[in-house]
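**Q** Dropping a prediction and its sequence here:
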Amino acid sequence: MSRHIPVQRLEPVAASPGRAAPRKNKPADAQIHTRSFTGLFRSIRIAGSGFLFLLFFGTVWLHWDGRQAVLWDLSESKFHIFGATFWPQDFILLSALLIIAAFGLFAITVFAGRVWCGYTCPQSIWTWLFMWCEKVTEGDRNQRIKLQAAPWRINKIARRTTKHALWLAISVMTALTFVGYFTPIRPLAAELLTLEIAGISLFWVVFFSGATYLSAGWLREAVCMHMCPYARFQSVMFDKDTLAIAYDASRGESRGPRKRGVEPAQAGLGDCIDCTMCVQVCPTGIDIRDGLQMECIGCAACVDACDSVMDKMGYARGLVRYTSEHELQGGKTHLLRPRLIGYAAVLVVMIGALVIALNQRSMVSLDVIKDRGLFRENSLGQIENIYSLKIINKTQQPQHYRVALQQSDDFQLNGKTELTLAPGEIAEVPVSVALLAERPKSSSQTLEFVVTDTADPDVRSVAQSRFVAPINR
């Protein structure tokens, strides 16, 4: 769907990059029809989007040691990423990764505003792709406006049908790829092509296809303006040195048309020729000349459009540019400042901690579950407790393990103490622990079970449990 904004002359409003400016309201049912444009930032966005598309659509098809390279296997409760396998016990690492991503987003926002939204947010990337499909099938901005107003005839029906067919095809491919990270992609794709897909897989493919089609094709800017919480709290992280897209009113005002080659001073005007190109290319339909607004996603489309106009007029670029409030006021942008340094320091510490945690992650897991019974007396007259040991081989090779008790002079471990596990195998081993002393030191004592790789003693895992015994026998 396109959205069209009637061209109006908007008076300049004094506003800083860190504060939203008042602006004129547009009709609720207005449609935005974006204009085609070229420029540096568009090229950067296309290159970045192409890389992200390749990463998203390509990684899921890679194989590693006979299995899908990246797969969140929900049925087996484990996550494969190339040569590493992560288990539910490792999900604290995922939490740390999400926290690092959040602080990274905060840091980049303090430094350069909403560049995440404009260049790498999936909503923005897929919206730009759907807008390209719209241009291919329905033409550029003026053609789409005419088509929108035209009656429903064969030409309009054919163009609209082709557009929505492309949207649906991209949506299904996106959903299939996303679900393929949780269910093996090759059999899933075969089931889809042969129309044999069913059950939970069919539900999620249909769900994510619909979500992609709706959000990137129909909702578009509404997601950024009304559904995304990031737009609401971005201004809290802005300061006077944050690089944001802004219109230089001191240079651009007063606005007015003039012939090419006419110097602004000769016409008694500023550099802005009031062509509204910045409005026509904006995917959220705002006028950047009103100052920074919540709806601005920092995509720099207006920068590219304005620079192209300045080139044609023979004026210097940068009437609309990435700048800071300090620079607009005639000062200097301070790139290094306490808040940014603080975020960077936290990021470095957290990334370092994550690397250390990954490096020290044990490749064997041990969980100990005590039997519900308190204790029993065995045939030798010893007090005995029963336990179930859950051992997981987290490596991609068969491993031989030994189970023992640490600091266990008063206790004896009985049962299977040596076992071999296949790659990724989970074993549940029942064992018992007998009290060797005539009298226990207390009614409840701590035991430490340890499982060790016989080939590499440094690969080990320790788990604690309680041993319960009567004080008086």
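**A** Arrived safely, thanks for sending.

**Q** only C-alpha atoms for contact and neighbour calcs from this point on.
**A** Noted.

**Q** quick one, longest helix in the protein?
**A** helix 154-180 (DSSP state H).

**Q** Next secondary structure element downstream of that helix?
**A** helix 185-193 (DSSP states H and E).

**Q** Any chance you could list what contacts that next one?
**A** Val60, Trp61, Leu176, Thr177, Val179, Gly180, Ile197, Ser201 (Cα atoms under 8 Å, 6 or more residues apart in numbering).

**Q** Next, the buried residues of that helix.
**A** Ile185, Leu188, Ala189, Leu192 (16 or more other Cα atoms under 10 Å).

**Q** Contact partners for Cys224?
**A** Cys224 neighbours (Cα under 8 Å, 6+ apart): Ala231, Glu295, Ile297.

**Q** So which of those is the closest to Ile341?
**A** Ala231 (23.2 Å; Cα to Cα).

**Q** elements contacting the helix or strand harbouring the closest one?
**A** Here Ala231 is covered by helix 230-237, with elements defined by DSSP H and E. Helices and strands touching helix 230-237, by 3 or more Cα pairs under 8 Å, 6 or more residues apart in numbering; DSSP states H and E, are helix 91-112.

**Q** Mind listing residues that contact the helix it packs on?
**A** Residues contacting helix 91-112 (Cα under 8 Å, 6+ apart): 114-116, 234, 237-239, 241-244, 335, 339-340, 343-344, 346-347, 350-351, 354, 357-358.

**Q** Show the buried residues in these.
**A** 114-116, 234, 237-239, 241-244, 340, 343-344, 346-347, 350-351, 354.

**Q** can you give me the strands in the stretch 1-150 of the chain?
**A** Under the criterion DSSP state E, counting those that start in this stretch, the stretch 1-150 of the chain carries strands at the ranges 63-64, 67-68, 70-73, 78-81, 84-86.

**Q** that older thread, could you single out the nearest of the buried residues of helix 185-193 to Gln464?
**A** Ile185 (40.0 Å).

**Q** Settle this for me: Glu327 is touching His334, isn't it.
**A** No: between Glu327 and His334 there is no contact, the gap being 9.4 Å when judged by Cα atoms under 8 Å.

**Q** Pasting the second one now:
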Amino acid sequence: MHGLFANLRVAMVGLTLGLYYFLPWLNWGAGRQAFLIDLPNRKFHLFAWTFWPQDLFFLTAILVISALSLFLFTAIAGRVWCGFTCPQTVWTEVFLWIERQIEGDRPKQMKLARLPWNHPDKFVKKGTKHFVWILFALWTGFTFVGYVTPIRELAVSLTQFALGPWETFWILFYSGATYGNAGWLREQVCLYMCPYARFQGAMFDRNTLIISYDPARGEPRGSRQRGKEPKLQGLGDCIDCTLCVQVCPTGIDIRNGLQIGCIACAACVDVCDSVMDKMGYPKGLIRYTSENALEGKPVKVLRPRVLIYTGILTAIAAALLIAVLLRVPLKVDVLRDRNALFRETFDGLIENTYTLKVMNMDNGPHRYILSARGIDGLQLRTDKPEITVAAGEVAEVPVRLQADPASLTQRSTPVYFRLQAVDTEDLATEQGARFLGPTR
């Protein structure tokens, strides 16, 4: 099919797959892969940022934003995600394109299918198609693993036949899933396996844009003489060519109303518009519209559910952006010595013992100066006045705090440990703890 929505679908296939296959090859900084989920080292590189397991709440926020975005787009424009950007749709489009390039258009494919398997033309074309499908699926699986294992190292290991067992397993697993889903199952995944198809109807209302047939204009349908007004023949604009059914990937008849099998690919819109052009009728017999618009009622775009989704989505996205921008790649955990609440030194001071775990979540090593506050005359004792921590490492630092008993007004007093990087003023953090001692 050709038309506005077919061109848009091709553009989205190029955009999404181009991003998928290109992104792991993009480097950032000193030869580091820009997008890498480094599971062995428990960190996630995203361009200039590096996230650690302690930053898991960022992932949670991203998942919530993704879900709310899907709800918002569905409430406004129906299953537009399914028709244009869903991975199942995108990869199926590529596999169908490969099939058309090798076997020809639909009539040629049907003629080829009727040939016996011992016919050389059928064997060569079918075999070539599946060979190209498998190559493309293997490239897809290789790229998928390249998001976890640095893709350049993975390519070298592949050429030297030195892939690890898990890398080999996931390349073959994802390749097999791509080949099976996009090559064989295709829209059956949308009809029978995808959970989104089951609950997306709950997010529709009478103002949601959906692909609809206009029965008031199209009925009664039937063949007619070209050039003669349909109404004079007692007919509507639909010529009952059934092309809208033939181009539908799930085989539904949109003229029977919205059905669960409709993935909003808009192929029926393009083919119907082309028929209307040939007949000299206005386009839009099948179009993106809403139930209220079809009935001539006012259409409300800014309705309560859209405003609620938009408000929540904006608030979470803004909070996530601010949190990422203000994020300090340094974390300190303070552990008190539980063997003794406190002890008195020879010079009469009260002493508490702690272990500090300093995590450098930056991409380079740093030296830190440690200080403490919270009690008048508080003294910090440690064997490491300056703490050096390599990138991604955790250093354990034993420290002792000493305070004059005269400065203690309660049995438990809040104190604060502060780490300040020597090489940059912007890298600093503070962590609270409790200082225990006798009262006067």
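**A** Received the coordinates, thanks. Bear in mind that the values here come from a model prediction, so they are computed numbers and not experimental data.

**Q** just to revisit the earlier point, how about the helix holding Ala231 of structure 1, aligned to which bit of structure 2?
**A** Aligned by TM-score structural alignment, helix 230-237 of structure 1 falls on residues 196-203 of structure 2.

**Q** tell me how far the ends of that stretch are from each other?
**A** One end of stretch 196-203 of structure 2 sits 11 Å from the other (Cα to Cα, to the nearest Å).

**Q** Tell me how far that stretch lies from the chain's centre.
**A** Centroid separation between stretch 196-203 of structure 2 and its chain, computed with Cα atoms, centre = their mean, to the nearest Å, is 19 Å.

**Q** Ok, stretch 144-163 of structure 2 next?
**A** With Cα atoms, centre = their mean, you get 23 Å for stretch 144-163 of structure 2.

**Q** Which stretch of structure 1 lines up against that stretch?
**A** Under the criterion TM-score structural alignment, stretch 144-163 of structure 2 matches residues 178-197.

**Q** hang on, the earlier thing: tell me the one of the buried residues of helix 185-193 of structure 1 nearest Asn393 of structure 1?
**A** Ile185 (25.2 Å).

**Q** re earlier: as JSON lines, the strands of the stretch 1-150 of structure 1 with distance to Val320 of structure 1 and mean neighbour count would be great.
**A** Conversion of the strands of the stretch 1-150 of structure 1 to JSON lines gives the following (distance: least, Cα to Cα, whole Å; neighbours: other Cα atoms under 10 Å):
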{"stretch": "strand 63-64", "distance to Val320 of structure 1": "47", "mean neighbour count": "12"}
{"stretch": "strand 67-68", "distance to Val320 of structure 1": "47", "mean neighbour count": "17"}
{"stretch": "strand 70-73", "distance to Val320 of structure 1": "42", "mean neighbour count": "20"}
{"stretch": "strand 78-81", "distance to Val320 of structure 1": "43", "mean neighbour count": "18"}
{"stretch": "strand 84-86", "distance to Val320 of structure 1": "47", "mean neighbour count": "18"}
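
**Q** got these as a markdown table, with distance to Glu263 of structure 1 columns?
**A** Formatted as a markdown table, the strands of the stretch 1-150 of structure 1 follow (distance: least, Cα to Cα, whole Å):
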| stretch | distance to Glu263 of structure 1 |
| --- | --- |
| strand 63-64 | 62 |
| strand 67-68 | 63 |
| strand 70-73 | 59 |
| strand 78-81 | 60 |
| strand 84-86 | 64 |
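
**Q** quick one: which of those is nearest Ser388 of structure 1?
**A** Nearest of the strands of the stretch 1-150 of structure 1 (Cα to Cα): strand 78-81, 21.4 Å.

**Q** sorry, back to before: which of the contacts of Cys224 of structure 1 are retained in structure 2?
**A** When you map the contacts of Cys224 of structure 1 onto structure 2 and apply both residues aligned by TM-score structural alignment, their matches' Cα atoms under 8 Å, the shared contacts are Ala231, Glu295, Ile297.

**Q** List just the nearest of those to Lys416 of structure 1.
**A** Ala231 (58.5 Å).

**Q** any idea how far Cys224 of structure 1 is from that closest one?
**A** For Ala231 of structure 1, the distance to Cys224 of structure 1 - Cα to Cα - is 7 Å.

**Q** list the residues that contact both of the two?
**A** Between them, Ala231 of structure 1 and Cys224 share the contacting residues Glu295, judged by Cα under 8 Å, 6+ apart.

**Q** Could you pull out the strands in the stretch 251-400 of structure 2 for me?
**A** Under DSSP E, counting those that start in this stretch, the stretch 251-400 of structure 2 gives strands at 286-289, 330-336, 343-344, 350-360, 366-373, 379-382, 386-389, 394-403.

**Q** Rebuild those strands as JSON lines, extending it with distance to Lys125 of structure 2 and mean neighbour count.
**A** Compiled in JSON lines, the strands of the stretch 251-400 of structure 2 are given as follows (distance: least, Cα to Cα, whole Å; neighbours: other Cα under 10 Å):
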{"stretch": "strand 286-289", "distance to Lys125 of structure 2": "36", "mean neighbour count": "20"}
{"stretch": "strand 330-336", "distance to Lys125 of structure 2": "59", "mean neighbour count": "18"}
{"stretch": "strand 343-344", "distance to Lys125 of structure 2": "85", "mean neighbour count": "16"}
{"stretch": "strand 350-360", "distance to Lys125 of structure 2": "57", "mean neighbour count": "20"}
{"stretch": "strand 366-373", "distance to Lys125 of structure 2": "61", "mean neighbour count": "17"}
{"stretch": "strand 379-382", "distance to Lys125 of structure 2": "76", "mean neighbour count": "15"}
{"stretch": "strand 386-389", "distance to Lys125 of structure 2": "61", "mean neighbour count": "18"}
{"stretch": "strand 394-403", "distance to Lys125 of structure 2": "58", "mean neighbour count": "18"}
